[in-house]
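Engineer: Build me a model from this:
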Amino acid sequence: MSNAENAQYTDPRLIELYDLQNTGVDDYRFYEQLIGRKALCIADVGCGTGVFAMRLAQQGHAVVGIDPAEAMLDHAGRRDRQHQVRWLHGDASRLPAELLFDVIVMTGHAFQCLLTDAAVQETLRAAHAHLRPGGRMMFESRNPATQPWQRWVPAHSHRVLSKPDGESVAIYHDTQSMQGELLRFDTHFHFQRSGWRLMSHSVLRFMPQAAIAEHLQRAGFGPLQWFGDWQGGAWSMASPEIIALAYA
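Structural biologist: Predicted structure coming up:
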């Protein structure tokens, strides 16, 4: 068995599966509704394979997609055959100083990959610095009060995906530990035809809503608005998501 830290962001065999694992569009549609139809300058921080960045570009927005995983960016660049998006390598702190945006968005629970207070502040302060006055930052984090990791075990997370070439891949999560706000878990991949068995180690941070609000205020953001699901419901302790809309 081959395994590595965050292999799903670095191994081309797993990157090929990334979009198949994340086929939902409710989050994209929700953010698109908040962004609106007027053409804006938008940064997609942690853009991954570029699906949302390209959706935004196709709607007429000027989009920059930035991600620290070079292999993910390579995948995004190959998809963007008409060069609709400007792709950059790095995190929010690597956005060029001259670029200002109307909206900065982080999707796919990328916020939970910021594992320390220092990393959270660096990202939020960089985002604030690159927003025009009145600009908005949008992102989500899973609500720790609902303990979603309890379902990230083989018995509840097992599923089989079919690749475009017809090969089936069995996937499941296996939670290892929850220490404070940090969840450590493994994702297992078994390619049925080729016989590959791969495992990706991951760590995610589950911050409560009050802590996220405090970080946003420390980073200089003003009015904050909160949602609890992709239908626009108000946030509560029982909400599956903590969705933040923060104004510069």
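
Engineer: going forward, measure contacts between C-alpha atoms and count neighbours the same way
Structural biologist: Noted.

Engineer: Mind telling me what element His190 is part of?
Structural biologist: Taking DSSP states H and E as the definition, one finds His190 inside strand 182-191.

Engineer: Tell me how far that strand lies from the chain's centre.
Structural biologist: Using Cα atoms, centre = their mean, to the nearest Å, we find the averaged C-alpha position of strand 182-191 to lie 17 Å away from the chain's own average C-alpha position.

Engineer: one more to put side by side:
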Amino acid sequence: MADEIFTSPRLAVLYDALDPDRDDLDAYLDMVGEFGARSVLDVGCGTGTLACLLADRGLEVVGVDPAGASLAVARGKPGAERVRWIHGTAESLPVLSVELAVMTANVAQVFLTDEDFVSTLRAIRRALAPHGLLVFEVRDPSRRAWLGWNREETFSSTSIDGVGDVEAWCDLLDVQGELVSFRWTHHFTGRGESATSDSTLRFRSRESVAACVGTAGFALQEVRGAPDRPGREMVFIVSAGTGRVP
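Structural biologist: Take a look at the predicted model:
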């Protein structure tokens, strides 16, 4: 079940305006060229920023997401008609044979159990062409990013067309082992109203991620850093075909 920040129409329309800097997607655009992919599956595509960028480059693109409100935003973007949008999870995908699948941002960390993570990875593998690749990122748990998840360090105030001024901030709620829970608050200053969305992410170690990848039948090819966030992210490149054993 997706979080309120993605499923609520009231909050989903704020997402792009509150997070306008998507330099993190440049590395994925570069890897599409590096790997020569002509078809891409964007798992957890959200409001469709990357999917539309890829479609603008002439690629065949499928975007899947369980949050209908986020997909509604995606479908309203210029060029969205060139993307095949699917409301659902990786497990609900139709028969596909794409050359590259991606999970950007926090998507790979929303699966809180190994069973759910492996099930999703297996579903993505079924959607890949033989020797197709999956690329996804996870935050390096040793950096303890959640220490900065507080109002003082995350507060922003943004004027959004058709909405007005919105204040937003994040509060850390709980840390239990690898599970980190937090709450985003959005305050609509003109209306004097607030809406919150609670989320939990799992911060797996490199070894834990590699084990799930292997269980799902992938072969680990490489683990890179994220160029725009050096030392903070691990970018996994895994193959549906044969390759180096993790």
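
Engineer: re earlier: what about the strand holding His190 of structure 1, how far off from structure 2?
Structural biologist: Between strand 182-191 of structure 1 and its aligned partner residues in structure 2, the average distance after superposition works out to 0.8 Å, using mean Cα distance after the TM-score superposition for structure 1.

Engineer: equivalent range in structure 2 for that strand?
Structural biologist: Taking TM-score structural alignment as the measure, structure 2 aligns residues 179-188 with strand 182-191 of structure 1.

Engineer: same check, this time on stretch 124-136 of structure 1
Structural biologist: The alignment of stretch 124-136 of structure 1 onto structure 2 (TM-score structural alignment) spans residues 121-133.

Engineer: With stretch 207-215 of structure 1 instead?
Structural biologist: The alignment of stretch 207-215 of structure 1 onto structure 2 (TM-score structural alignment) covers residues 204-212.

Engineer: got the buried residues for the matching stretch?
Structural biologist: Neighbour-count burial for stretch 204-212 of structure 2, with 16 or more other Cα atoms under 10 Å as criterion, is recorded at 204-206, 209-212.

Engineer: Tabulate these (JSON lines), appending secondary structure.
Structural biologist: As requested, the buried residues of stretch 204-212 of structure 2 are exported to JSON lines (DSSP: H, G, I helix; E, B strand; the rest coil):
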{"residue": "Arg204", "secondary structure": "coil"}
{"residue": "Ser205", "secondary structure": "coil"}
{"residue": "Arg206", "secondary structure": "helix"}
{"residue": "Val209", "secondary structure": "helix"}
{"residue": "Ala210", "secondary structure": "helix"}
{"residue": "Ala211", "secondary structure": "helix"}
{"residue": "Cys212", "secondary structure": "helix"}
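
Engineer: could the residues you listed go into JSON lines alongside distance to Phe111 of structure 2?
Structural biologist: What follows is the buried residues of stretch 204-212 of structure 2, written out as JSON lines (distance: Cα to Cα, whole Å):
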{"residue": "Arg204", "distance to Phe111 of structure 2": "10"}
{"residue": "Ser205", "distance to Phe111 of structure 2": "14"}
{"residue": "Arg206", "distance to Phe111 of structure 2": "15"}
{"residue": "Val209", "distance to Phe111 of structure 2": "11"}
{"residue": "Ala210", "distance to Phe111 of structure 2": "15"}
{"residue": "Ala211", "distance to Phe111 of structure 2": "15"}
{"residue": "Cys212", "distance to Phe111 of structure 2": "11"}
